[in-house]
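Asker: Sharing a model that was predicted from the sequence below.
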Amino acid sequence: MKLRPGFVLELVVNFLLPWLVYRYSHPHLGETGALIASAVPPILWSLIELVRFRRVDALSVIVVGGIVLSIGAMALGGSPRMLLLRESLVSGAIGVAFLLSLPMRRPLIFYLARASVAREMEGGAARFEALVQERPGLSGALRMMTLVWGVGLTGETALRSWMALTWPIERFLVVSPFIGYGIYGALTVWTVWYRKSLRKRSEPSVPADGVAG
């Protein structure tokens, strides 16, 4: 994906601004108030997208959902182990959402991919949907990617949750980042490989005599 200005702006709104709002409001509002305040930029961005393009920004929904889950985890208690579980809940919820979307006509990654294409080009959403209609194999590929990411994120949450509840806190803090980044890295590498293999299979083969001529 090319770093187009619209995509960079969306990353700033959904990741940088929430972090800045949280950091500077935390001393004044406390942790819960700062988390609520950090949800304002992606919510406003999603509303602007809805008014302008009649679509809900999928990335904003995921970010806001993660913030809501963090607030919910805080409400369950502030014990050290509950705080360790809090960041795992976000990826777990996304993984479960991926898996729950599999029986639907369009899996969740379809909407994420369509939103990405819509940001990159004018009329991209319509062109992406037309491409899915023209190539039946693309729909199956999106469903496979949804399954793999759903299983990966859910498994990562289950593993880290078990570690947080059973391991000493010091050991968890040392090992947990390697587990998380390792799984995310493996999923990313698989996705890149899978996309390349799909692209190769979709390219028309050139007959040998045509090459010789």
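Answerer: Now that the structure is in, tell me what you want to look at. Numbering: from 1, shown residues only.

Asker: alpha carbons only for contacts and neighbour counts from here, please
Answerer: Noted.

Asker: those helices in this protein, which residues are they?
Answerer: 5-11, 17-38, 40-53, 58-76, 80-100, 108-120, 124-134, 136-166, 169-202, 208-212 (DSSP state H).

Asker: Just the buried positions in the fourth one, please.
Answerer: By neighbour count on 16 or more other CA atoms under 10 Å, the buried set for helix 58-76 is 58-60, 62-71, 73-74.

Asker: What is the nearest of those residues to residue 150?
Answerer: Using CA to CA, residue 62 comes nearest to residue 150 of these, at 14.1 Å.

Asker: Please name the residues that touch that closest one.
Answerer: residue 94 (CA atoms under 8 Å, 6 or more residues apart in numbering).

Asker: same deal with residue 22?
Answerer: Contact analysis of residue 22 by CA under 8 Å, 6+ apart lists 34, 35, 37, 38.

Asker: Hmm, the third one is touching residue 19, no?
Answerer: This means residue 37. No. Under the criterion of CA atoms under 8 Å, residue 37 makes no contact with residue 19, lying 10.0 Å away.

Asker: buried ones in stretch 104-111?
Answerer: Neighbour-count burial for stretch 104-111, with 16+ other CA under 10 Å as criterion, is recorded at 107, 108, 109, 110, 111.

Asker: ditto for stretch 84-91
Answerer: 84, 85, 86, 87, 88, 89, 90, 91.

Asker: The third one touches residue 67, doesn't it?
Answerer: No. Here residue 86 lies out of contact with residue 67, judged by CA under 8 Å, at a distance of 10.1 Å.

Asker: how far away is residue 33 from residue 22?
Answerer: According to CA to CA, to the nearest Å, residue 33 and residue 22 sit 9 Å apart.

Asker: go on, residue 191?
Answerer: 32 Å.

Asker: Residue 108 too?
Answerer: Distance from residue 108 to residue 22, by CA to CA: 28 Å.

Asker: let's bring in a second model and compare:
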Amino acid sequence: MPAGGARRALVLLVDVALPLAAYYGLRALGVGSRPALIASALVPVVSAAVQFGRRRHLDPMAAFVTAVMLLGLVASLVSGSTRVILARDGWVTALAGVWFLGSVRARRPLVFEGARPLLEGRFRSDGTSWDVLWERSPQFRRIWRVSTVIWAAAMVADGAVRVVAAYTLPVDEVPLLNALLWPVTLVLLQVVNGVYYEIAGLWRITRPPPQTGWRCVGVPGS
């Protein structure tokens, strides 16, 4: 697995699996739902702090998610509401979707930046730099802007489901639902985007067919 993929898998483990294990582990020990939720919510924050301490750098998405989580924790402590903590993941996801949407008209949309380390020069590519493709192909630019809109819509919808679940389902069911929604949303996004890339012709741009032409054959006596 490429280093970038391994790093993303580790982040997913820390930010999704460990908080879930922490919550249900504490509940099994008899800890109340609100303290268990607060403790589990601190896991991604600690992860972000460790990342910053090691690299002296925090990528924008991690900084955004950490800031929203901290705000959610403060709001829950002030309000005293367990439901506010449960809804935190939904608000984080929905706000991230709005951020993705806002990047559509930026110099480079977020999905382009996220896909580039995984695909550029590796998957169905003739080796042409994506910077070159971005500058010379309006179709290439449009594909990544539309893909970013798809991601934004999916994240807002995912966030809305999480918020509704946080205020309607039994408290102990919500953390599990939140964890299960991530793979469902990501798989659907991969399928929808994969179909869109084929239809829109992304791979014809990154790996165009070889040029063919007529070869002149000399005619004896001509």
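Answerer: Received the coordinates, thanks. Owing to the predicted nature of the structure, the values given are computational and were not obtained by experimental measurement.

Asker: Now the TM-score, please.
Answerer: Superposed pair, TM-score by TM-score structural alignment, normalised by the length of the first structure: 0.66. Supporting alignment: 187 aligned residues with a CA RMSD of 4.0 Å.

Asker: what does residue 143 of the second structure align to in the first structure?
Answerer: Applying TM-score structural alignment, one finds that residue 143 of the second structure aligns to residue 141 in the first structure.

Asker: Check residue 162 of the second structure too.
Answerer: Aligned partner of residue 162 of the second structure by TM-score structural alignment: residue 160.

Asker: before we move on, what about residue 103 of the second structure?
Answerer: With TM-score structural alignment as the criterion, the equivalent of residue 103 of the second structure in the first structure is residue 101.

Asker: which ones are touching the closest residue to that match other than its chain neighbours?
Answerer: Ranked by CA to CA, 6 or more residues apart in numbering and with sequence neighbours excluded, the top spatial neighbour of residue 101 of the first structure is residue 107, at 4.9 Å. The contact partners of residue 107 of the first structure, by CA under 8 Å, 6+ apart, come to 98, 101, 142, 143, 146.

Asker: that older thread, let me know the closest of the buried residues of stretch 104-111 of the first structure to residue 206 of the first structure.
Answerer: For those, the closest approach to residue 206 of the first structure (CA to CA) belongs to residue 110, at 30.6 Å.

Asker: isn't the closest one right next to residue 142, touching?
Answerer: Yes. The criterion here is CA under 8 Å, and residue 110 of the first structure meets it with residue 142 at 6.2 Å.

Asker: Give me the neighbour count for the residue nearest to residue 165 of the second structure when sequence neighbours are not counted.
Answerer: Of all residues not flanking residue 165 of the second structure in the chain, residue 174 sits nearest, at 6.6 Å (CA to CA, 6+ apart). Burial of residue 174 of the second structure is recorded as 20 neighbouring residues (other CA atoms under 10 Å).

Asker: nearest residue to the aligned partner of residue 131 of the first structure in the second structure other than its sequence neighbours?
Answerer: Superposed on the second structure with TM-score structural alignment, residue 131 of the first structure falls opposite residue 133. With CA to CA, 6+ apart as the measure, residue 140 is the residue that lies nearest to residue 133 of the second structure, at 6.7 Å, once sequence neighbours are left out.

Asker: For that neighbour, give me its contacts.
Answerer: Residues in contact with residue 140 of the second structure (CA under 8 Å, 6+ apart) are 133, 134, 202, 205.

Asker: any idea how far it lies from residue 195 of the second structure?
Answerer: Residue 140 of the second structure sits 15 Å away from residue 195 of the second structure, going by CA to CA.

Asker: From residue 40 of the first structure, how far out is residue 115 of the first structure?
Answerer: For residue 115 of the first structure, the distance to residue 40 of the first structure - CA to CA - is 21 Å.

Asker: for residue 95 of the first structure, that is, sorry about that
Answerer: Per CA to CA, residue 95 of the first structure is found 24 Å from residue 40 of the first structure.

Asker: which of those two has more neighbours?
Answerer: Taking neighbours as other CA under 10 Å, residue 95 of the first structure and residue 40 compare with residue 95 leading, 23 against 17.

Asker: show me the contacts for the closest residue in space to that one that isn't next to it in sequence.
Answerer: Excluding its sequence neighbours, the residue lying closest to residue 95 of the first structure (CA to CA, 6+ apart) is residue 150, at 4.0 Å. Neighbouring residues of residue 150 of the first structure by CA under 8 Å, 6+ apart: 94, 95, 96, 97, 98, 99.

Asker: any idea what residue 150 of the first structure aligns with in the second structure?
Answerer: Using TM-score structural alignment, the equivalent of residue 150 of the first structure in the second structure is residue 152.

Asker: what's the neighbour count on residue 77 of the first structure?
Answerer: Other residues near residue 77 of the first structure come to 11 when the count uses other CA under 10 Å.

Asker: so how far is residue 174 of the first structure from it?
Answerer: 23 Å.

Asker: before we move on, what about residue 182 of the first structure?
Answerer: 14 Å.

Asker: more crowded one of these two?
Answerer: Each of residue 182 of the first structure and residue 174 has its neighbours counted (other CA under 10 Å); residue 182 has more, 13 against 10.

Asker: What is the aligned counterpart of that one in the second structure?
Answerer: Aligned against the second structure by TM-score structural alignment, residue 182 of the first structure finds its counterpart in residue 184.

Asker: From residue 14 of the first structure, how far off is residue 70 of the first structure?
Answerer: Note on residue 70 of the first structure: its distance to residue 14 of the first structure, by CA to CA, is 16 Å.
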